[in-house]
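**Q** sequence plus predicted model, see below.
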Amino acid sequence: MKEKLVVIVGPTAVGKTKMGIELSKRLDGEVISGDSMQVYKRMDIGTAKVTKEEMEGIPHHLIDIKEPDEPFSVAEFQSLVQPLISLLNKKGKLPFIVGGTGLYINSVIHNFNFAEMSTDLPFREEMEQFVKEHGVDQLHHKLKDVDPVSYATIHPNNYRRVIRALEVIKRTGKTLSEYQQSQNEEAPYDFVFVGLTMDRDQLYERINKRVDIMIDQGLFEEAKRLYDQGIRGCQSVQAIGYKEIYDYIEGKVTREEAIELLKRNSRRYAKRQFTWFRNKANVHWFDMTNTNFNKKITEIQQFIEGKLYNYSEIN
C-alpha cells in the first residue's frame, strides 16, 4: 500500500495555515511546511510563520531549519520531505504538506529525478554575473520568449529559480514545465490535493490587511536586523516582504512606497499561485469566500476521509 499524504495549497492569505492545523487535530496529523521561505530562522513576520500558540500542539516540520544566508533548493526540500512522509506514516500520523510553493510540492508528489540533469556551474556563474551587472528584471526578461509559463509564474526576485529555468532549457531543450511533465510518473503516494480559493477582491483585501498587520508587528524592524547582520544579496531576502524594505533601508523608496510595493507584489504573487495550481487536474478546490470556517473544515475532512480511507477504517 502507498503511504498516505494530504496536500493543502492555495494563494497567500487564503487560510491554509489554520486549515492545516484544524484538519490535523481532527485526523491525527502533523504539518510539513511547503513554504520555501519558512525554513529560514529569524524571518518570522515577513514569511507569516506560524507561531507556537497558533500551532495548538500540532507538530510542524521544516520550519526554522536554515540560517538566512544559506541557500535552499527544491531538490533539498524533496530530500527532506520524502523520508519525513514515510516516518509519519510509520508512526500512524497523517502528513499534511501545507504551503503555496508549487514547484516544491510537485517535486515531492511526482518524485522528480533531480539527479537526471546535472548542474551547469559555468552557466550559473555567468547568469549570477549577469544579475550583478543588469539586475533581476533583465534576467527575468530572458524567460519571456523561451519559457512564457515560467516567466508568468516565477517572480523576478527569485532569480535563482529564473536561472534554473534557463538552465533546464539550455541542458534539455525543454521548458521547465515540459521537463517536469516528462517526469510526471505515477505518484508514489496515496494523496489528496486540496486547494483553497477565494473571491479575488476579498483575497486582495485580506492580503492588504495582512501587510498592515505585519507592519504593526515589526516587519520593518525585522528586516533592518537582518540587514544590519549583513544578510544581503542572499536567496532569503529576495523574497517579497524583505526586498521592498531593503530598498527602503537603502533609500531607494520611501516607507509609504515600500508598503504599497509590498501589497502590490503580494497580490501579484497570489495571482501567480492561482496560475500555477488552477491547471492541476488533481486539485480539488474549496471556496473560502464568506464561508463558515467550521462547516468548511467538516466538508474538507469528509472529502479527505472519503478519498484516503475505507469506511471500516474510520468507524
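**A** Arrived safely.
**Q** please make it C-alpha for all contacts and neighbour counts, starting now.
**A** Fine.
**Q** burial measure for Asp40, as a count.
**A** Quick fix: residue 40 reads Tyr, not Asp. Using other CA atoms under 10 Å, the number of residues around Tyr40 comes to 22.
**Q** wait, doesn't it sit right on Phe72?
**A** No: Tyr40 is beyond contact range of Phe72, at 9.1 Å (criterion: CA atoms under 8 Å).
**Q** residues shared between the contacts of the two?
**A** Residues touching both Tyr40 and Phe72 (CA atoms under 8 Å, 6 or more residues apart in numbering) are Lys66.
**Q** quick one, longest helix in the protein?
**A** For the chain, the helix reaching the highest residue count under DSSP state H is reported as helix 255-278.
**Q** could you find the closest non-adjacent residue to the residue most central in space within the chain?
**A** The residue lying closest to the centre of the chain (CA atoms, centre = their mean) is Thr101, at 2.4 Å. Nearest non-adjacent residue to Thr101, counting by CA to CA, 6 or more residues apart in numbering: Asp35, 5.6 Å away.
**Q** hold the first one in mind and look at this next one:
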Amino acid sequence: MSQRLPLVVILGATGSGKTKLSIELARRFKGEIIGADSMQVYKGLDVITAKATKEEQALAPHHLIDILQPHEMFTVVEYRNSALKIVDNLISRNKLPIVVGGTNYYIESLLWKILIEEPGDRVKALPAVVNNDHELPNEELHKKLKLLDPNMAKRLHPNNRRKILRSLEVLRQKGKPHSKILEEQQRSQGASSSGGALRYSDAIIFSLQCDKDVLDERLNRRVDKMMEQGLVQELLNFHKMYNESRIADEGFPDYTKGVFQSIGFKEFHPYLMLSEEEKKSEKGCLELEKCLEELKMVTRRYARRQNKWTRNRFLGRRDRQVPPMYGLDVTDLDKWDQNVAQPATQIIQSFISQTDCEYQPLPMQTTTTSTANAEEDTYFCDICERVFVGSFQWSDHLKSNRHKKMIERKNKLSKRENSTK
C-alpha cells in the first residue's frame, strides 16, 4: 500500500539554512531534492550562487541544478514543466519530493495552476504578431502590448520586460490576449486574480525564520566565507570564459539575462573590467573592497525581499487557497535540532501517518500588499516622471518624501522662471 506523501516546500531568505534542512529531510524520509533557483539551474558560478556542494549533493539526489549553459535561456514555463515531471515521478515511486529555493515565480508555478499555458496545450499561431519583440526597447514593448492587449498593459510596469514579453508570447501562441485567458480561467477554475487553484492538495511549506540582525551578520560572514572558497577566482574565470567576449560583441555589459544576472556577478563588474596590472594595484584592492561591500548590501536587501514575498504571497492572501505553512526558527544554530530539524520531521511524519501534530501552521496575517497590484492600473507621476503599478504603490509614492521634495523643487523652479519674465 502506497504512503500518502506530501509535497514539501522549503522557503526562507538566502543564508537561512534551506540546503541543510532539505538534505536532512531527504535522508530521513528517503526523499529527493528539486531545486527552485533560477540561477542554480546554470552551470558555473557555484560559489556565488551558493549551490549545494558536490559533497552535499552526494548525500541526497538533486534535480534541476547545473542543467544549462550560461548563455541558454530558461523560462518559468520550462522550469515548471520540468519540475512537475520530477515531482509526479517521485510521488509515483513513494519518494518524498522536497522543493528548495528562493525564486518566487518558480515556487508559485509549482504550487498553483498559474494561469499560463499548461503542458500539452496546443499552440495556435497568430500571424499578425511578428516575433521581433526581443529586439525592441522597453518603452516600445509596452506600447505594443498596450495596442494588442490594453488590459494586461495596464497591469504591468513599462520596465517589467520579462512579463511584457511573456504576455506578447501568450498572445502569439494562443491567438488571444493574455488578459482574456486569465479571465476565462478564473471563471472556470474559481481561481484568484494572480493564480489558479492549488496544484497539489497535499503540500506542506516550511518557512525558515531568523532575527533580522542575526541574519544580516550571518550573510556578511557568508560573503567572507565565499572569499575563502575562491569567489574572486571563480568570477575572474567565468568573466574570461563567458563575459569578456560578450561585452566586446554587444558593446555594453548586459546583466539582465540568464546566469549573468546573478547577485554577486554584476556587482563585481568594475573590478572585472580592470587590467591585470590594475587589479594588483592599490586601485584594484580598493575596488575589490567596494565590490565586496556592495555584494553584502545587495545580499541583505535580497533576503528582506524574499521574506516580504513569503509574508505577502502566502500569509497575507485571502483570494486563493494556500498550503499550510509552518515557521521554523533558525536564529540560534546551536538549537537547530530542537527548533528546526525535529519539528519539521514530526510535521512530515504526522502527515504521512495521519496522526495529530503538536505543531500548528502559522496564522494568516493582514498585510497592506496582500492582493495589491494583481489587477490594478498603472499610474504615471508627472512630477517625478515615474510609473507605478497598483493603488498601494501609487498611494505610498504620493506620501513619500521623495515626491514631496520633487514638488518643492519644481515649485521653486517655476517661481524662478516666472520672476525672470
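**A** Received the coordinates, thanks. Bear in mind that the values here come from a model prediction, so they are computed numbers and not experimental data.
**Q** just give the TM-score of the two.
**A** Here the superposed chains carry a TM-score of 0.80, computed using TM-score structural alignment, normalised by the length of the first structure; 286 aligned residues with a CA RMSD of 3.3 Å.
**Q** coming back round to it: quick one: the counterpart of the residue nearest to the centre of the first structure in the second structure from Leu208 of the second structure, how far?
**A** Counting by TM-score structural alignment, Thr101 of the first structure corresponds to Thr103 in the second structure. Noted for Thr103 of the second structure: a distance of 15 Å to Leu208 of the second structure, by CA to CA, to the nearest Å.
**Q** then Glu294 of the second structure?
**A** Taken as CA to CA, the span from Glu294 of the second structure to Leu208 of the second structure is 25 Å.
**Q** if I've got this straight, Ser207 of the second structure is in a strand?
**A** Yes: counting by DSSP: H, G, I helix; E, B strand; the rest coil, Ser207 of the second structure is part of a strand.
**Q** so what's the residue count around it?
**A** By other CA under 10 Å, the residues close to Ser207 of the second structure number 23.
**Q** that one touches Ser16, doesn't it?
**A** No: taking CA under 8 Å as the definition, Ser207 of the second structure is not a contact partner of Ser16, at 9.7 Å.
**Q** show me where the stretch 101-250 of the first structure has strands.
**A** 189-197 (DSSP state E, counting those that start in this stretch).
**Q** OK, contacts around the residue nearest to Thr101 of the first structure?
**A** By CA under 8 Å, 6+ apart, the contact set of Asp35 of the first structure is 98-101.
**Q** remind me which helix or strand the counterpart of it in the second structure belongs to.
**A** Under the alignment (TM-score structural alignment), Asp35 of the first structure maps onto Asp37 of the second structure. Per DSSP states H and E: Asp37 of the second structure is located in neither a helix nor a strand.
**Q** now the helices for the stretch 151-300 of the first structure?
**A** With DSSP state H, counting those that start in this stretch as the criterion, the stretch 151-300 of the first structure has helices at 159-172, 176-182, 200-217, 219-228, 243-249, 255-278, 293-308.
**Q** and those helices, which is most packed in?
**A** Stretch with highest mean neighbour count among the helices of the stretch 151-300 of the first structure: helix 243-249 (a mean of 21; mean count of other CA atoms under 10 Å).
**Q** what's the average distance of it to the second structure?
**A** Helix 243-249 of the first structure, aligned to the second structure and superposed, deviates on average by 1.6 Å (mean CA distance after the TM-score superposition for the first structure).
**Q** against the second structure, where does that helix fall?
**A** Against the second structure, helix 243-249 of the first structure falls on residues 266-272 (TM-score structural alignment).
**Q** next: stretch 77-87 of the first structure.
**A** By TM-score structural alignment, stretch 77-87 of the first structure lines up with residues 79-89 in the second structure.
**Q** just the buried positions in the matching stretch, please.
**A** For stretch 79-89 of the second structure, the neighbour count (16 or more other CA atoms under 10 Å) marks 79-81, 83-84, 86-87 as buried.
**Q** so which residues of the stretch 301-421 of the second structure form strands?
**A** With DSSP E, counting those that start in this stretch as the criterion, the stretch 301-421 of the second structure has strands spanning 325-329, 378-381, 386-389.
**Q** Asn160 of the second structure: which of those strands is closest?
**A** Nearest of the strands of the stretch 301-421 of the second structure to Asn160 of the second structure, taken as CA to CA: strand 386-389 at 10.4 Å.
**Q** what are the buried residues along the closest one?
**A** For strand 386-389 of the second structure, burial by neighbour count (16+ other CA under 10 Å) applies to 387-389.
**Q** residues in the first structure matched by that strand, start to end?
**A** Going by TM-score structural alignment, strand 386-389 of the second structure sits over no part of the first structure.
**Q** how far does that strand sit from its chain's centre?
**A** 21 Å (CA atoms, centre = their mean, to the nearest Å).
**Q** what does stretch 185-205 of the first structure give?
**A** On the basis of CA atoms, centre = their mean, the separation between the geometric centre of stretch 185-205 of the first structure and that of its chain is 12 Å.
**Q** so what's Ile114 of the second structure up against?
**A** 108, 194-197.
**Q** quick check: the farthest pair among the residues you listed?
**A** Pairwise over the contacts of Ile114 of the second structure, using CA to CA, the maximum falls at Glu108 and Ala197, 11.1 Å.
**Q** next, count neighbours for Thr291 of the first structure.
**A** Residues near Thr291 of the first structure, counting by other CA under 10 Å: 10.
**Q** which stretch among the strands of the stretch 301-421 of the second structure comes nearest Leu136 of the second structure?
**A** Nearest to Leu136 of the second structure, of all the strands of the stretch 301-421 of the second structure, is strand 386-389, at 19.2 Å by CA to CA.
**Q** show me what the closest one is packed up against.
**A** Packing partners of strand 386-389 of the second structure (3 or more CA pairs under 8 Å, 6 or more residues apart in numbering; DSSP states H and E): strand 378-381.
**Q** again, only this time at 10 Å
**A** In terms of contacts (3 or more CA pairs under 10 Å, 6 or more residues apart in numbering; DSSP states H and E), strand 386-389 of the second structure is packed against helix 150-155, strand 378-381, helix 391-399.
**Q** what's the most buried one of those?
**A** Greatest average neighbour count among these goes to helix 150-155 (a mean of 20), per mean count of other CA under 10 Å.
**Q** now that helix, how far from the centre of its chain.
**A** Distance of helix 150-155 of the second structure from its chain centroid, counting by CA atoms, centre = their mean, is 22 Å.
**Q** re the thing from before, what do Ser207 and Ser16 of the second structure both touch?
**A** Counting by CA atoms under 10 Å, 6 or more residues apart in numbering, the contacts common to Ser207 of the second structure and Ser16 are 329-330.
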